[in-house]
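[1] A structural model of the following input is requested.
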Amino acid sequence: MHDNQPRTITPDALPEVITRYLKAHHAHDTATAVTAFTGDATVLDDGNTYRGTAAIERWLGRSATESTYTIHLTDTQQTDTAHYIATHHLEGNFPGGTIELRYQFTLRDDLIEHLAIEL
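    Now for the predicted structure:
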């Protein structure tokens, strides 16, 4: 029986492409971060959808400069071979000062096809 419930995994069990994206994103390395996505990828963040690498690159560049914050990976989960969740705790100079964000990844051909960032 397959219940599609996420199960906790260790951070080093995340696929290389997710680790590469997260490290590049945290380092504000937009050029490297965007290489983790498929050409037709979508990102959902703050109620907006960004489609394709050009839009994702603009989103990455903007999100890197909007606020100053620290980010810590607090939980990693896997639903199946294409679906992963990386939960992060952020503290910074944004409204509220702290937040927990779930980065929900869908992979295709060893690249990120879809990323939804949710509370």
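
[2] from here on, contacts and neighbour counts on C-alpha atoms
    Fine.

[3] what number of residues lie near the nearest residue to residue 92 once chain neighbours are set aside?
    Nearest residue to residue 92, sequence neighbours excluded (Cα to Cα, 6 or more residues apart in numbering): residue 69, at 3.9 Å. Using other Cα atoms under 10 Å, residue 69 has 15 neighbouring residues.

[4] quick one more, to check against the first:
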Amino acid sequence: MTDSTVRIGITELPAAVRQFVTALDTRDTTAVTGILTPQATVTDEGRTHTGIPSITAWMADAASEFTYTTTPVAAERTGTHEFTLTQHLEGDFPGGSVDLDYRFTLEGTLISSLVIAP
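    All right, here's what the predicted structure looks like:
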């Protein structure tokens, strides 16, 4: 944790972050259109997806590749508009389980950036 990092409860994350995570968990690509900026980016597995069409395609692809469950582990406010959600994933992907940080940046009430990494 940095000096500006503050642990928060999962329910204290901004609504857009909670809605995006729910959309990922339920594989609901249409749910993200109202919670992303038009030029939002998602970086996952070293690849960056820019814009809502690219992000929804990434979501559909990720949903078809593996079956997994997620469990929220921790949440932090890491800056004025930055939040990190740590999730534990278990599934049929290589290794079977992993903890991932979902680092969100908001622009107003919308998500402008998400970086997913261990």
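
[5] on that earlier part again, where's the residue nearest to residue 92 of structure 1 relative to residue 58 of structure 1, distance?
    19 Å (Cα to Cα, to the nearest Å).

[6] cool, and residue 84 of structure 1?
    Note on residue 84 of structure 1: its distance to residue 58 of structure 1, by Cα to Cα, is 24 Å.

[7] So between the two, which is more surrounded?
    Legend: neighbour count by other Cα under 10 Å for residue 84 of structure 1 and residue 58, higher for residue 84 (24 against 14).

[8] Am I right that the more buried one is in a helix?
    No - counting by DSSP: H, G, I helix; E, B strand; the rest coil, residue 84 of structure 1 falls outside a helix, being strand.

[9] What sits closest to the counterpart of it in structure 2 if chain neighbours are left out?
    Matched to structure 2 by TM-score structural alignment, residue 84 of structure 1 sits across from residue 83. Spatially, and ignoring its direct neighbours in sequence, residue 83 of structure 2 is nearest to residue 77 (4.5 Å; Cα to Cα, 6+ apart).
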